[in-house]
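Colleague: the sequence isn't on hand, but the structure is:
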């Protein structure tokens, strides 16, 4: 079988999980390969994501590695069997590979946790806002709109967003577009599986992160992934220690942010500052 030239994040992660399990079991790559009738170099290619592994051999390796968690094993089998195709495949060549990887990861997520500093999260953007962010690229705007199906009522993947107040003060697309964007945040927050909080300027605690990130929660905790955005592009983090750091950061962000958007609460009951009140204030200043 020819080795892959382009390795998707899912393929890379599948191989990385096999390597992590093998090393945890204390087996050398040549010894593990021998268990499934292949040489060490061939198993190394699999662990690097350059080629796949059939389900029967995966089962043998999981047994040899002493991994008995059925939920994890089933998720790893699905990851290895996936052909990587989905609605995002139609956008290949129009958006970068990292974006395609993100869409594929979101499609199998059990929950999503997002922190944004200067922009509204892509899953919550209205078209006019996205058009400015994406320089009017119709394909990229359509791709972003398609991504949003993951939190539509039908998909119902739990989504929790913490948005820095700075993102609400920008007026990408002009006052009318930003007004539509703020209205959309209120509307989508009414979905039972969507939670939106605003981290206000007046927050006096330091959360030690100025980097936007999203935690893509997998079908098993060991398969969670963190995406970080930086000038050089998007990075995918999968080491458990790294994920724990960002999970802790997100919990702190939630605790420092204003209470979640809840348009159903009567005005008279809003004795404290909350995300809904701040958004309404900003809306009427546009």
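Modeller: Sure, I can see it. A quick note: this is a predicted structure, and the numbers were derived from the prediction, not measured.

Colleague: hey, let's count contacts and neighbours off CA atoms from now on
Modeller: Noted.

Colleague: contacting residues for the closest residue to residue 17 other than its chain neighbours?
Modeller: In space, and not counting its chain neighbours, residue 17 is closest to residue 47: 7.8 Å by Cα to Cα, 6 or more residues apart in numbering. Residues in contact with residue 47 (Cα atoms under 8 Å, 6 or more residues apart in numbering) are 12, 14, 15, 16, 17, 18, 19.

Colleague: where's residue 47 relative to residue 22, distance?
Modeller: Note on residue 47: its distance to residue 22, by Cα to Cα, to the nearest Å, is 10 Å.

Colleague: list the buried residues for the helix or strand where residue 73 lies?
Modeller: Assessed by DSSP states H and E, residue 73 sits inside helix 70-81. Neighbour counts over helix 70-81 (16 or more other Cα atoms under 10 Å) mark 72, 73, 75, 76, 77, 79, 80 as buried.

Colleague: let's bring in a second one:
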């Protein structure tokens, strides 16, 4: 059984879910390993995501763990057997693992919801806007490291474009619309692109004005990605990169509550478009 030196977040999540299933069944790792005819070390590697697991083994474990959630089992089988060679893998040698993990998560998500306070969401950014953000966040980045980051961010838009786009709802604070990460030209081009992309099928953009009531305590940026079944939902705080993915049920419930609070405090999509258009005209 070959092991991985740098498993993706998706591979790690599969192992986490298998371990949670085992814990729910009250079995030790050694007992689970015996079910597969494997060693305890191999079982630990499977649950850590550093070793793959076959469809047959996933089904055998689920059956012996007494898991009656067929939707979850089928989703785990799909994760175990997925051999997708995504476009993000082209960047493995030039970008940190977190970039690929985010793109892979967006690719497989059944829906995406995002709240952004300080910047326009990455899925909407223009190259000039993204370049300014990355350059400011890490001023020591050479061009050879900066441009792959910009290109990767542009390619992430594939998740919400194309023949089968992922439904995406974004809530953007007025601050993000008004802050100039570069200059007036870049800011105006960014707002116009935001307006264009807000008309994509399945895309919804809502704005929170600075004078809107009911926004206290819900100010942190976040992303919520729907899984094939609710148990496999994933959250990210302060997205888009270098932040830990959240998969614990308690934390996911908290994120869903925060999302509801933020959406309640935001304008509806049509007034939001009008708001963005007014801000663009002021530039």
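Modeller: It's in. Since the model is a prediction, treat every value here as computed from it, not as a measurement.

Colleague: give me the TM-score for this pair.
Modeller: For these two chains in superposition, a TM-score of 0.91 is obtained (TM-score structural alignment, normalised by the length of structure 2); 274 aligned residues with a Cα RMSD of 1.8 Å.

Colleague: what's the residue nearest to residue 17 of structure 1 aligned with over in structure 2?
Modeller: For residue 47 of structure 1, the aligned residue in structure 2 is residue 47 (criterion: TM-score structural alignment).

Colleague: show residues contacting stretch 146-153 of structure 1.
Modeller: Contacts of stretch 146-153 of structure 1 (Cα under 8 Å, 6+ apart): 103, 106-107, 122-124, 155-159, 191, 193-194.

Colleague: the helices in structure 1, which residues?
Modeller: Ranges of helices in structure 1, per DSSP state H, are 9-24, 29-35, 40-47, 55-64, 70-81, 97-107, 127-133, 138-147, 165-169, 175-188, 240-256, 275-283.

Colleague: which one of these lies closest to residue 200 of structure 1?
Modeller: helix 165-169 (5.1 Å; Cα to Cα).

Colleague: quick one: that closest one to chain centroid distance?
Modeller: 21 Å (Cα atoms, centre = their mean, to the nearest Å).

Colleague: which residue numbers in structure 2 go with that helix?
Modeller: The aligned range for helix 165-169 of structure 1 is 174-178, by TM-score structural alignment.

Colleague: what about the matching stretch, how far off from structure 1?
Modeller: Taken over the aligned residues, the distance from stretch 174-178 of structure 2 to structure 1 averages 0.7 Å (mean Cα distance after the TM-score superposition for structure 1).

Colleague: and the contacts of that stretch?
Modeller: 116-120, 187, 191, 207-210, 276, 279.

Colleague: at 7 Å what do you get?
Modeller: 117, 118, 119, 120, 207, 208, 209, 210 (Cα atoms under 7 Å, 6 or more residues apart in numbering).

Colleague: just among the residues you listed, which is most surrounded?
Modeller: Neighbour tally across the contacts of stretch 174-178 of structure 2 (other Cα atoms under 10 Å): the maximum, 30 neighbours, falls on residue 207.

Colleague: map it onto structure 1.
Modeller: For residue 207 of structure 2, the aligned position in structure 1 is residue 198, judged by TM-score structural alignment.

Colleague: distance to residue 159 of structure 2 for the contacts of stretch 174-178 of structure 2 - can I get that in a markdown table?
Modeller: Listed next are the contacts of stretch 174-178 of structure 2 as a markdown table, based on distance: Cα to Cα, whole Å:
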| residue | distance to residue 159 of structure 2 |
| --- | --- |
| 117 | 21 |
| 118 | 22 |
| 119 | 19 |
| 120 | 17 |
| 207 | 22 |
| 208 | 24 |
| 209 | 27 |
| 210 | 30 |
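
Colleague: just the residues you listed now: which is nearest residue 133 of structure 2?
Modeller: Of the contacts of stretch 174-178 of structure 2, the one sitting nearest to residue 133 of structure 2 (Cα to Cα) turns out to be residue 119, at 8.4 Å.

Colleague: tally up the residues packed near the nearest residue to that closest one once chain neighbours are set aside, please.
Modeller: Spatial nearest neighbour of residue 119 of structure 2, chain neighbours left out: residue 176 (4.5 Å); criterion: Cα to Cα, 6+ apart. Residue 176 of structure 2: 17 surrounding residues under other Cα under 10 Å.

Colleague: with adjacent residues omitted, what lies nearest to residue 16 of structure 1?
Modeller: Among residues not flanking residue 16 of structure 1 along the chain, residue 47 sits closest, at 5.6 Å (Cα to Cα, 6+ apart).

Colleague: revised request: answer the last question for residue 184 of structure 1.
Modeller: Spatial nearest neighbour of residue 184 of structure 1, excluding adjacent residues (Cα to Cα, 6+ apart): residue 126 at 7.2 Å.

Colleague: just residue 259 of structure 1 next, same as before
Modeller: Nearest residue to residue 259 of structure 1 in three dimensions, chain neighbours excluded: residue 274, at 4.9 Å (Cα to Cα, 6+ apart).

Colleague: check the burial of that neighbour by counting its neighbours.
Modeller: For residue 274 of structure 1, the tally of surrounding residues (other Cα under 10 Å) stands at 19.

Colleague: relative to residue 145 of structure 1, how far out is the residue nearest to residue 184 of structure 1?
Modeller: Residue 126 of structure 1 is 8 Å from residue 145 of structure 1, by Cα to Cα.

Colleague: and these two? which has more neighbours close in?
Modeller: Neighbours per residue (other Cα under 10 Å) separate residue 126 of structure 1 from residue 145, with residue 126 holding more: 21 against 17.

Colleague: return the residue of structure 2 aligned against the more buried one.
Modeller: That one, residue 126 of structure 1, aligns with residue 126 by TM-score structural alignment.

Colleague: gap between its match and residue 215 of structure 2?
Modeller: According to Cα to Cα, residue 126 of structure 2 stands 28 Å off from residue 215 of structure 2.

Colleague: swap in residue 196 of structure 2?
Modeller: For residue 196 of structure 2, the distance to residue 215 of structure 2 (Cα to Cα) stands at 27 Å.
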